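> here are the coordinates; sequence isn't available:
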């Protein structure tokens, strides 16, 4: 009987495991159509955020690619003390959008409500749309400008305003890669079924 209860508990936990492919990325991240064919719910989420916030699907996709590679429960790497003792994560970033705890809480208060989750594609894309639309409003960066939207997304709006990204050559390189990926996705999307 004890064994049956244990098996039952394991099955219940497995059934509650977060959905969306159990955190795994789609198989071909260089093909927008393949991503959307493998995860049809993504397109509905991207389109809803585009309608609500004006952020194009290809900009959302390129940003999520960079932040989480479309892994729903992505986290930053662990930090180690003495090289072997885990002492926590590099930041509180989590989920598709890699939103930090504080920024996610700000979004929840302004838009999403307490039930929103960073590992839910609909909530993550709505968060990104909200954040990028606010960036356009406060900094004047078009929601179509994947490069500069990402710089403000990564360093925060105040960091962008101060130009903190200029001292990070690696971030400048990454923002260029995001711009190129957004263009690639933009060219692929019209061919998707």
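Happy to help now that I have it. Treat the numbers as computed from the prediction; the structure is a model and nothing was measured. Numbers count the residues shown, from 1 in each chain.
> CA only for contacts and neighbour counts going forward, please
Will do.
> mind checking how far residue 44 is from residue 122?
The gap separating residue 44 from residue 122 is 8 Å, by Cα to Cα, to the nearest Å.
> more neighbours: those two, which one.
Per other Cα atoms under 10 Å, whichever of residue 44 and residue 122 has more neighbours is residue 122, with 21 against 14.
> residues in contact with the spatially most central residue of the chain?
Residue closest to the average C-alpha location in the chain (Cα atoms, centre = their mean): residue 97, at 1.9 Å. Taking Cα atoms under 8 Å, 6 or more residues apart in numbering, we find residue 97 in contact with 63-64, 67-68, 118, 124-125, 127-128.
> against that first model, consider the following:
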């Protein structure tokens, strides 16, 4: 094979790999779950599979992602500033759609058997949220349809939740109320568009895609 053709083939291969690694853009309206899913219909499939596996309702999963990353795949906490202007370390290792930190992400990959999971991939982020909330139910007895208490345990960790560390954090209390309200709003919105989302692939048709 001619060297020029080999280079062209390698170039195409590199472009395909880069395209596969590219992050999805933020949905045009992150406050409307129907828009989020219409623009990213496979996200609905991922959320539904996570709900079936772990039990957290789809609206609660997506409300967590909204709060944690605003649907930005490679979101990270902003860096601290040394002397007020020098970029310094980040406050935590939180990363990706679910803002999972390194230690608990490692636990998830081992416990759930997802060694190839990536925090910048929605499928894995939603499965992680479902897995973590299931552990919250098992360890501290929070119902999976209670977004307020689930998010408190998600933010503070199970130990912090047991100790009530959130009681001294008024900003977190406001965040929790927002997560709860968004989950309820997403629930209402999803009721009006879920039938269409269940049959979006060309080979899916009622009643077999429900």
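Looks like it came in fine. These numbers come from a predicted model, not from an experiment.
> quick check: TM-score for this pair?
The TM-score (TM-score structural alignment, normalised by the length of structure 1) is 0.90; 186 aligned residues with a Cα RMSD of 2.0 Å.
> three-state assignment of the aligned residue in structure 2 for the residue nearest to the centre of structure 1?
Per TM-score structural alignment, the equivalent position to residue 97 of structure 1 in structure 2 is residue 98. Taking DSSP: H, G, I helix; E, B strand; the rest coil as the rule, one finds residue 98 of structure 2 in the coil state.
> how far away is residue 98 of structure 2 from residue 87 of structure 2?
Applying Cα to Cα to residue 98 of structure 2 and residue 87 of structure 2 gives a distance of 24 Å.
> quick one: the strands in structure 1?
78-81, 85-89 (DSSP state E).
> now these as JSON lines including mean neighbour count and distance to residue 18 of structure 1?
Below are those laid out as JSON lines (neighbours: other Cα atoms under 10 Å; distance: least, Cα to Cα, whole Å):
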{"stretch": "strand 78-81", "mean neighbour count": "12", "distance to residue 18 of structure 1": "22"}
{"stretch": "strand 85-89", "mean neighbour count": "12", "distance to residue 18 of structure 1": "21"}
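> now these in a markdown table, with distance to residue 11 of structure 1?
Converted to a markdown table, these look like this (distance: least, Cα to Cα, whole Å):
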| stretch | distance to residue 11 of structure 1 |
| --- | --- |
| strand 78-81 | 29 |
| strand 85-89 | 29 |
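> residue 56 of structure 2 pairs with which position in structure 1?
Aligning on TM-score structural alignment places residue 56 of structure 2 opposite residue 55 in structure 1.
> burial count for that match?
Residue 55 of structure 1 has 27 nearby residues by other Cα under 10 Å.
> just the helices in structure 1 please.
2-15, 32-38, 40-53, 57-68, 101-107, 121-139, 146-162, 169-188 (DSSP state H).
> closest to residue 77 of structure 1 out of those helices?
Counting by Cα to Cα, residue 77 of structure 1 lies closest to helix 57-68 out of those; the figure is 12.0 Å.
> before we move on, back to that, quick one: contacts for the match of residue 56 of structure 2?
Counted by Cα under 8 Å, 6+ apart, residue 55 of structure 1 has contacts 49, 129, 132-133, 143-144.
> returning to that earlier point: any residues in contact with both of residue 44 and residue 122 of structure 1?
By Cα under 8 Å, 6+ apart, no residue touches both residue 44 of structure 1 and residue 122.
> contacts only, for residue 143 of structure 1.
Counting by Cα under 8 Å, 6+ apart, residue 143 of structure 1 makes contact with 54-56, 59, 132-133, 136, 149.
> cutoff 10 Å now
50, 53-56, 59-60, 129, 131-137, 149 (Cα atoms under 10 Å, 6 or more residues apart in numbering).
> one more: residue 43 of structure 2?
Going by Cα under 10 Å, 6+ apart, residue 43 of structure 2 touches 36-37, 49, 62, 121-123, 126, 197.
> what does residue 155 of structure 1 give?
161-165, 171.
> what's the burial count for residue 5 of structure 1?
Neighbourhood size, residue 5 of structure 1 [other Cα under 10 Å]: 10.
> quick check: the gap between it and residue 16 of structure 1.
As defined by Cα to Cα, residue 5 of structure 1 lies at a distance of 17 Å from residue 16 of structure 1.
> what's the answer for residue 104 of structure 1, then?
Distance of residue 104 of structure 1 to residue 16 of structure 1, given as Cα to Cα: 23 Å.
> dump the contacts of residue 97 of structure 1 to a markdown table, plus neighbour count.
Shown next, in a markdown table, are those (neighbours: other Cα atoms under 10 Å):
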| residue | neighbour count |
| --- | --- |
| 63 | 27 |
| 64 | 23 |
| 67 | 22 |
| 68 | 20 |
| 118 | 23 |
| 124 | 27 |
| 125 | 28 |
| 127 | 25 |
| 128 | 25 |
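> quick one: which of those is nearest residue 40 of structure 1?
Nearest to residue 40 of structure 1 among the contacts of residue 97 of structure 1, with distances taken as Cα to Cα, is residue 125, at 14.2 Å.
> for residue 49 of structure 1, which non-adjacent residue is spatially closest?
residue 126 (5.1 Å; Cα to Cα, 6 or more residues apart in numbering).
> the one you found contacts residue 46, correct?
Yes - the pair residue 126 of structure 1 / residue 46 is scored as a contact, 8.2 Å apart, by Cα atoms under 10 Å.
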